[in-house]
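> here are the coordinates; sequence isn't available:
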């Protein structure tokens, strides 16, 4: 293993190697932990050597975004625009799940990178090749929002039914030591249900798993695809009836 690492470090430095090492480091430790000095140390070079390939940290982030977006599958050919958009969005979701830091990096870029613009342009182009009007496509892209990257903000980040000792529980631990008191927790949940019965009903409708991104126990992938399919079905119906935003 050590010999393999030494061999890797002796490889000639180029932009692609710098970016791939940066992506791997961000995957492992988060993008906040990424520094030019740490990256240089990992690559076995002095920090100044990196600047021959990336002018600064912002350019490094741009290149990292380009690599991740490049992992998204190419658009499928054919008349099934709905299936093509669906597959593309789900491919984007898989790519960004492999690199949890990437969505924030994409959103933080002051100017979208060429790969980001290429991806968005291709999604729009798929709608247009499917016959959707410019008007409907414009509103469809707004409706998709960040979902075009495979993610969306969730309404219920955690369930009131979460483990009382779980730090992710919205009610929090019942004592400063974090041990929690199940009786007090249960009473608080009953009080919440009495005051907000419909929220409680929906939030506790499914068992929640604390590891879920959606919020403990909801199936992340199912919830995402459910909403995506609703949107795509809606776009298709509007397209079939000749919808336009001006009511014409």
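Yep, that arrived. Because the structure is a prediction, the values reported are computed rather than measured.
> can we go C-alpha only for contacts and neighbour counts from here?
Will do.
> Please name the spatially closest residue to the residue nearest to the spatial centre of the chain (chain neighbours excluded).
Residue closest to the mean C-alpha point of the chain, counted by CA atoms, centre = their mean, is residue 151 at 4.4 Å. Excluding the flanking residues, the one nearest residue 151 by CA to CA, 6 or more residues apart in numbering is residue 93, at 6.8 Å.
> just residue 14 next, same as before
residue 53 (6.5 Å).
> how close does that neighbour sit to residue 35?
For residue 53, the distance to residue 35 (CA to CA, to the nearest Å) stands at 15 Å.
> just to revisit the earlier point, which residues touch the residue nearest to residue 14?
14-15, 18 (CA atoms under 8 Å, 6 or more residues apart in numbering).
> quick one, helices of this structure?
With helices called from DSSP state H, the chain shows them at 2-10, 15-29, 36-43, 47-50, 57-69, 81-98, 102-108, 114-129, 134-144, 182-195, 197-203, 220-240.
> another one to put next to it:
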């Protein structure tokens, strides 16, 4: 063990090594527990040594996000716009699910890093080169929202209610008042650990919604839709 620690100390400290060690440490102990002191200890250096590579913890967090973004697969050459967008988003989802703290850090940033901006530029470019107008691309980006990064935020916390779960709780509150909620709740097999509802398959639900959006974007593109149509009162979506 002593030899291993000594070997770590002898390895030259670089910005890339600092960031990757921080990502691994956050994966292990959680982003809230991450500190410059703990990271320095993990790397076998004094905390001041880190500041030669990152000015402060905020810069460290930005760099960590960029490391995770670097795990997203590049666009596949020759793919049509829909396949390319779908592949990139699902790859982003794999990357962010592999480092669950990333979404929280990204949401805390006041502005995106250059790496995040490059990803967004690439996504927008897929729509533009796929025949989408600037107008429709703009609205498509709004519709995708956080799905562009492979994540979604549900309206309600789906954590089970104490002493019997969501369905039992709803029953106790009066199932007669919410017949459709109870009908839907009873219709699905429930598993644990889903953010879209206890028992729902997160990946399936994510891809289902993504495919609906992409199909809808394609239909609007083919119709030559413009937001001005809705403003003129000639119909929202044709």
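Now that the structure is in, tell me what you want to look at. Computed from a predicted structure; not experimentally measured.
> just to revisit the earlier point, now tabulate the helices of the first structure in TSV and tack on distance to residue 157 of the first structure.
Output for these, formatted as TSV (distance: least, CA to CA, whole Å):
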stretch	distance to residue 157 of the first structure
helix 2-10	41
helix 15-29	23
helix 36-43	34
helix 47-50	40
helix 57-69	26
helix 81-98	18
helix 102-108	18
helix 114-129	28
helix 134-144	20
helix 182-195	16
helix 197-203	10
helix 220-240	11
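> quick one, which of those is nearest to residue 246 of the first structure?
Judged by CA to CA, the one of those that comes nearest to residue 246 of the first structure is helix 134-144, at 9.3 Å.
> Run the chain-centre distance for that closest one.
The chain centre lies 20 Å from the centre of helix 134-144 of the first structure; the measure is CA atoms, centre = their mean, to the nearest Å.
> Return the mean post-superposition distance for it against the second structure.
Compared with the second structure after the fit, helix 134-144 of the first structure shows a mean deviation of 0.3 Å (mean CA distance after the TM-score superposition for the first structure).
> Flag every buried residue along that helix.
Of all the residues in helix 134-144 of the first structure, those buried under the rule 16 or more other CA atoms under 10 Å are 136-137, 140-141, 144.
> And for stretch 147-157 of the second structure?
147-152.
> check contacts around the residue nearest to residue 170 of the second structure when sequence neighbours are not counted.
Excluding the flanking residues, the one nearest residue 170 of the second structure by CA to CA, 6+ apart is residue 182, at 7.7 Å. Under the criterion of CA under 8 Å, 6+ apart, the neighbours of residue 182 of the second structure are 167, 170-171, 175.
> So what does residue 182 of the second structure match up with in the first structure?
The equivalent of residue 182 of the second structure in the first structure is residue 200 (alignment by TM-score structural alignment).
> same question, residue 213 of the second structure
Using TM-score structural alignment, residue 213 of the second structure pairs with residue 231 in the first structure.
> Just list the residues touching its match, thanks.
Taking CA under 8 Å, 6+ apart as the criterion, residue 231 of the first structure is in contact with 143-144.
> Next one: it from residue 77 of the first structure, what distance?
Residue 231 of the first structure sits 21 Å away from residue 77 of the first structure, going by CA to CA.
> hmm, back to that, so the residue nearest to the centre of the first structure touches residue 92, yeah?
No: contact criterion CA atoms under 8 Å: residue 151 of the first structure and residue 92 do not qualify, at 9.1 Å.
> Count the neighbours of residue 225 of the second structure for me.
Neighbour count of residue 225 of the second structure, defined by other CA atoms under 10 Å: 19.
> I'd guessed it sits against residue 136; true?
Yes: under the criterion of CA under 8 Å, residue 225 of the second structure makes contact with residue 136 at 7.2 Å.
> where's the residue nearest to residue 151 of the first structure relative to residue 206 of the first structure, distance?
Computed as CA to CA, the residue 93 of the first structure to residue 206 of the first structure distance reads 23 Å.
> And the two? Which one has more around it.
Shown here are residue 93 of the first structure and residue 206; by other CA under 10 Å, residue 93 has more neighbours (21 against 14).
> So that one versus residue 147 of the first structure, what's the distance?
Distance from residue 93 of the first structure to residue 147 of the first structure, counting by CA to CA: 9 Å.
> Next one: the match of residue 182 of the second structure from residue 59 of the first structure, what distance?
For residue 200 of the first structure, the distance to residue 59 of the first structure - CA to CA - is 46 Å.
> from the chain's centre, how far out does stretch 143-153 of the first structure sit?
8 Å.
> start and end residues in the second structure for that stretch, please.
So stretch 143-153 of the first structure sits over residues 143-153 in the second structure, by TM-score structural alignment.
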